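Asker: predicted model follows, preceded by the sequence.
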Amino acid sequence: MTEGEIIHYFVKAGDTVTVDQPLLEVQTDKMVAELPSPASGKVKSIIIDTGDTVEVGTTLLVLETEEGKAAESKGEKLLSEPSSEKVEELPTTLNQTVPVMQETERRFIIAAPYTRKVARKFGVDINEVTGTGKSGRITVEDVHNFVKERDEGSSLEERQETSSKVSEEDVELKHHIKDQGTQKEVKETMPFRGRRKQIAKKMTKSLYTIPHVTQFEEADLTELLAYRNDLKEMNMNISVAAFFIKAIAVALKKFPVFNAKLDEENEVIYLEKEYNIGIATDTEEGLIVPVIHHADRLSVSQIHEKLKELTRKAQEGKLTMDDMRGGTFTVSNVGPLGSIGATPIINHPETGLIAFHKTKKMPVVNENDEIVIRSMMTMSMAFDHRVADGATAVAFTNRFKYLIENPKLWPIELA
């Protein structure tokens, strides 16, 4: 994490707060998190406005605490020395490790920043709203329905007071109407902020920093799919993606240059000793990359369970910072969506990314010049040409192909 957007303050200047009381919400490129108060005291001033994007280390607001009650947050000291005055100021900063409220303190809420904003404008405590979206996600419509039910029992005066809090800027799709004689042109917009903006910045940095080369390949999954079906009959349902991840980890050990990070300033390539595979995951809030740590040490079944867990947490907005950090290589399994090819952008500062595309049955000429039907998958690998060359990339994908095309040899090959 390098920066975050201030979504909402729960407090204002002059409010009295207690330790760990949520002060504000921050949108990072990975999640929306609440920052708790590092100490009890009074909010002296709020420095950063909502909607502003600030870098890590920026002071967001200042608390006044009684002498001797300065606190530490996540092991990082926010006030180095006690003040000699009766009252001291304690700045609350945006730290690299963003604390998240525990479910024991507040019910875990799955809702987009905009949905939360709408709820606040209507004076709705989002904890009281029942979500009808996927995994209990609260939608804007859920908030509107809650307001409608609430207002049915309120007076006309109360309803008018509530509705007056909602301004035109709170409509996510804004309609700009321009008179053109008897015709009107309607333009629709959508917000470019939060995770979408962070993804854009990261992709731009990667594309303009790394000289990308994309290599295309295809692999025969016939034997792997047959082996997977055999496992199903034994009540072992293992995803194909779990086999891919294991094979990637094994191939990286033979070609560590793709499990590396380049430090141009110090003129050195760091060969990572851990094999942490990032999983590009599509969510309602945009692309996110949770990490399977030490994939080389896990069995295929363990990878399968970890993959399910991370995908669920990503969809429900429950990923932690530990789930997101430490990736050394990224895979993107877009085949189930129907893709047949792509030129993926590397997850900077990593060296490589491989995307698995659609698998389909097609006629193939075998070694005996016979036409047979096989299950063929296309894949594309992007790599940093500053760190590795095309021949090495081909050797790497050939190693991966050999492993997934011959699953019955894994007891011999995977030492």
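Answerer: Yep, that arrived.

Asker: hey, let's count contacts and neighbours off CA atoms from now on
Answerer: OK.

Asker: check contacts around the closest residue to Thr281 other than its chain neighbours.
Answerer: Of all residues not flanking Thr281 in the chain, Ile288 sits nearest, at 5.2 Å (Cα to Cα, 6 or more residues apart in numbering). Neighbour list for Ile288: 30, 280-282, 314 [criterion: Cα atoms under 8 Å, 6 or more residues apart in numbering].

Asker: out of those, which are inside helices?
Answerer: If you go by DSSP state H, the contacts of Ile288 have Ala314 in helices.

Asker: of the contacts of Ile288, just the buried ones, ChimeraX syntax please.
Answerer: Remark: buried members of these, expressed as a ChimeraX selection using 16 or more other Cα atoms under 10 Å:
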select :30,280,281,314
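
Asker: sort out for me which of the contacts of Ile288 are in strands.
Answerer: Counted as lying in strands by DSSP state E, out of the contacts of Ile288, are 281-282.

Asker: okay if I get the contacts of Ile288 as TSV plus distance to Pro211?
Answerer: Listed next are the contacts of Ile288 as TSV, based on distance: Cα to Cα, whole Å:
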residue	distance to Pro211
Lys30	25
Ala280	21
Thr281	24
Asp282	25
Ala314	30
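
Asker: below is structure B, check it against A:
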Amino acid sequence: MKEVLLPELAESVVEGEILKWLVQEGDTIALEQPLCEVMTDKVTVELPSPVAGVLSKRLAGEGDVVAVHAAIALIDETGGAAAAPAPAAPAAAPLSTQAQEEREQVGGSIVEAGHLQNKADDDSTSLFKAFSSDEKVQVQGLGARQPAAPAAPTQPTRADGRVLAVPAARQLARELNLDLAQVRGSGPNGRIRVSDVLAHQGINQGQAAATQTAAPAQAPAQTAQPAAAPAKAPAAGGMPVAPVQYRTPKGYEHLEDRVPLRGMRRAISNQMQASHLYTVRTLTVDEVNLSRLVEFRARVKEDAAAAGVKLSYLPFIFKAVAVALRKFPSLNTSFDEATQEIVQKRYYNIGMAVATDAGLTVPVLKDVNHKSVFDLAREVSDLAVRAQGGKLQADELAGSTFSVTNIGSIGALFSFPIINVPDAAILGIHSIQKRPIVDEYDNIVVAHMMYLSLSFDHRLVDGAEAARFCKEVIRLLENPDRLMLEAM
């Protein structure tokens, strides 16, 4: 019997969602025949069979999120009747009952405990990876499942003496003024999770006794019923303690449909929740006069067409952003929650938000500072087309240092963009509209005006620097000839 494991589909990918099985149990399959569709970081791929034989058992269902190297199916290579599958090893087992319950309760992403064993504490290099484990949504409160029988308190530590804990648990402990050494960890190798911190705080306040004694097997019935009395929030931290439960208004049950949070929508939900929890988002708004850029683009449009380039305004904006980022480097940073370090980047990869029928996705233009406007125009068109068709590769969605979202393409005046973690900022660009303005000679003239809205993480970027960054982008866009002369 051959185990089919979820492979490493891309660097830094630690899990994948089974979107759709393409074969049924008992089907005869050929070598390299697609078995299922898997989504990782908004990229959908078909997973081929590593051997020929008969699909004996599917170990993960549609909608399940499994860790890399976890078993998802068993194939009988003899081609005979499917034999009863042997119990899988812990590291390759399907999701545990408790993990399944937690996932169904909050729609979160699950990382198998076995996949994380023997790794250093807080080994994630991005905030979203650190947030992608099964504890990330437990910050919503004590209403989440707790282990039925926690092990005796232990304080497993790293080589440097720090208690093993996930970044979100450390942050919550700081907010609650809680010593992590006093908390029992239920994660792999005794790692402390957010749920452990909340449970410990609840024990101190007499709030979590009922939750701790509940058996995991009772979870479906408990989560299906409204809570009799919601638990109180911890005294410090001010965080909600129970997932929000929607109740259908009486008499409207037949007018509602329920759709599982899956695929692209779940990936977007996870990313947005990470942005909300792991950034201190602030907004600055300005406007730019694009009249000279409109004229400049009109002059070079024929040259672009002769070179096979569809020239929009986006390549100019990306180039201006890259120049401004070099002058204001705090906007080209990330914050490593695990090590409490600011990551300063000397490369300029700009994410481009693209609205597709499946949902929002953010392909990344790499090394923008080394590319001409025509090069950027070709890449913008290529990424946009392939994003619409769902043809992007995983590495084309990773590695951004800053993001741009073109809200104006659908007519918005201005907006408050959500930061694409782990980036420090995102620039919203909007509709170009003809408006009367007063020029430097006090004449009222018609100009092509556009609003810019910059969302930034105030932990990493001061308001003054954010405003100066916007002014630099404006200076470059209002003087396109000078933009073309800027050294990168």
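Answerer: In hand now; what should we look at? All values reported here derive from a predicted model rather than from experimental measurement.

Asker: and the TM-score between these chains?
Answerer: Here the superposed chains carry a TM-score of 0.68, computed using TM-score structural alignment, normalised by the length of the first structure; 309 aligned residues with a Cα RMSD of 2.8 Å.

Asker: quick revisit: the residue nearest to Thr281 of the first structure maps to what in the second structure?
Answerer: Ile288 of the first structure maps onto Thr361 of the second structure when the alignment is built from TM-score structural alignment.

Asker: again, but for Val54 of the first structure
Answerer: Under the alignment (TM-score structural alignment), Val54 of the first structure maps onto Val66.

Asker: roughly how far is the helix or strand in which that match is found from the heart of the chain?
Answerer: Val66 of the second structure belongs to strand 65-67 when assigned by DSSP states H and E. Centroid displacement of strand 65-67 of the second structure relative to its chain, using Cα atoms, centre = their mean, to the nearest Å, is 16 Å.

Asker: what is the mean deviation of it from its aligned residues in the first structure?
Answerer: Mean deviation of strand 65-67 of the second structure from its aligned counterpart in the first structure after superposition (mean Cα distance after the TM-score superposition for the first structure): 3.1 Å.

Asker: and the next element down the chain from that strand?
Answerer: Defined by DSSP H and E, the subsequent element after strand 65-67 of the second structure is strand 71-76.

Asker: quick one: that following strand to the first structure mean distance?
Answerer: Mean deviation for strand 71-76 of the second structure: 2.6 Å (mean Cα distance after the TM-score superposition for the first structure).

Asker: what residues sit buried inside that strand?
Answerer: For strand 71-76 of the second structure, by 16+ other Cα under 10 Å, it's 71-76.

Asker: quick one: which of those residues is nearest Lys434 of the second structure?
Answerer: Of all the buried residues of strand 71-76 of the second structure, Ile72 has the smallest distance to Lys434 of the second structure: 56.6 Å, by Cα to Cα.

Asker: find the nearest non-adjacent residue to that closest one, please.
Answerer: In space, Ile72 of the second structure is closest to Leu59, 4.7 Å off (Cα to Cα, 6+ apart).

Asker: quick one, helices of the stretch 201-350 of the second structure?
Answerer: Secondary structure of the stretch 201-350 of the second structure (DSSP state H, counting those that start in this stretch): helices located at 209-213, 219-224, 263-278, 291-306, 314-327.

Asker: what's the matching range in the first structure for the second one?
Answerer: On the basis of TM-score structural alignment, helix 219-224 of the second structure is assigned to no residues in the first structure.

Asker: tell me which residues in that helix are buried?
Answerer: For helix 219-224 of the second structure, by 16+ other Cα under 10 Å, it's 219, 223.

Asker: tell me what it is packed against?
Answerer: Contacts defined by 3 or more Cα pairs under 8 Å, 6 or more residues apart in numbering; DSSP states H and E place helix 219-224 of the second structure against helix 97-106.

Asker: and the last one, by the same measure?
Answerer: Applying 3+ Cα pairs under 8 Å, 6+ apart, one finds that helix 314-327 of the second structure makes contact with helix 373-388, helix 463-478.

Asker: so it aligns onto which residues of the first structure?
Answerer: Using TM-score structural alignment, helix 314-327 of the second structure pairs with 241-254 in the first structure.

Asker: compared with the second structure, how much does that stretch deviate?
Answerer: Relative to the second structure, stretch 241-254 of the first structure is 0.9 Å off (mean Cα distance after the TM-score superposition for the first structure).

Asker: what residues of that stretch count as buried?
Answerer: 241-252.

Asker: export those residues to a markdown table and append columns for distance to Leu319 of the first structure.
Answerer: Listed next are those as a markdown table, based on distance: Cα to Cα, whole Å:
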| residue | distance to Leu319 of the first structure |
| --- | --- |
| Ala241 | 20 |
| Ala242 | 20 |
| Phe243 | 23 |
| Phe244 | 23 |
| Ile245 | 20 |
| Lys246 | 22 |
| Ala247 | 25 |
| Ile248 | 23 |
| Ala249 | 23 |
| Val250 | 26 |
| Ala251 | 28 |
| Leu252 | 26 |
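
Asker: ok, and what's touching stretch 362-369 of the first structure?
Answerer: Residues contacting stretch 362-369 of the first structure (Cα under 8 Å, 6+ apart): 370-376.
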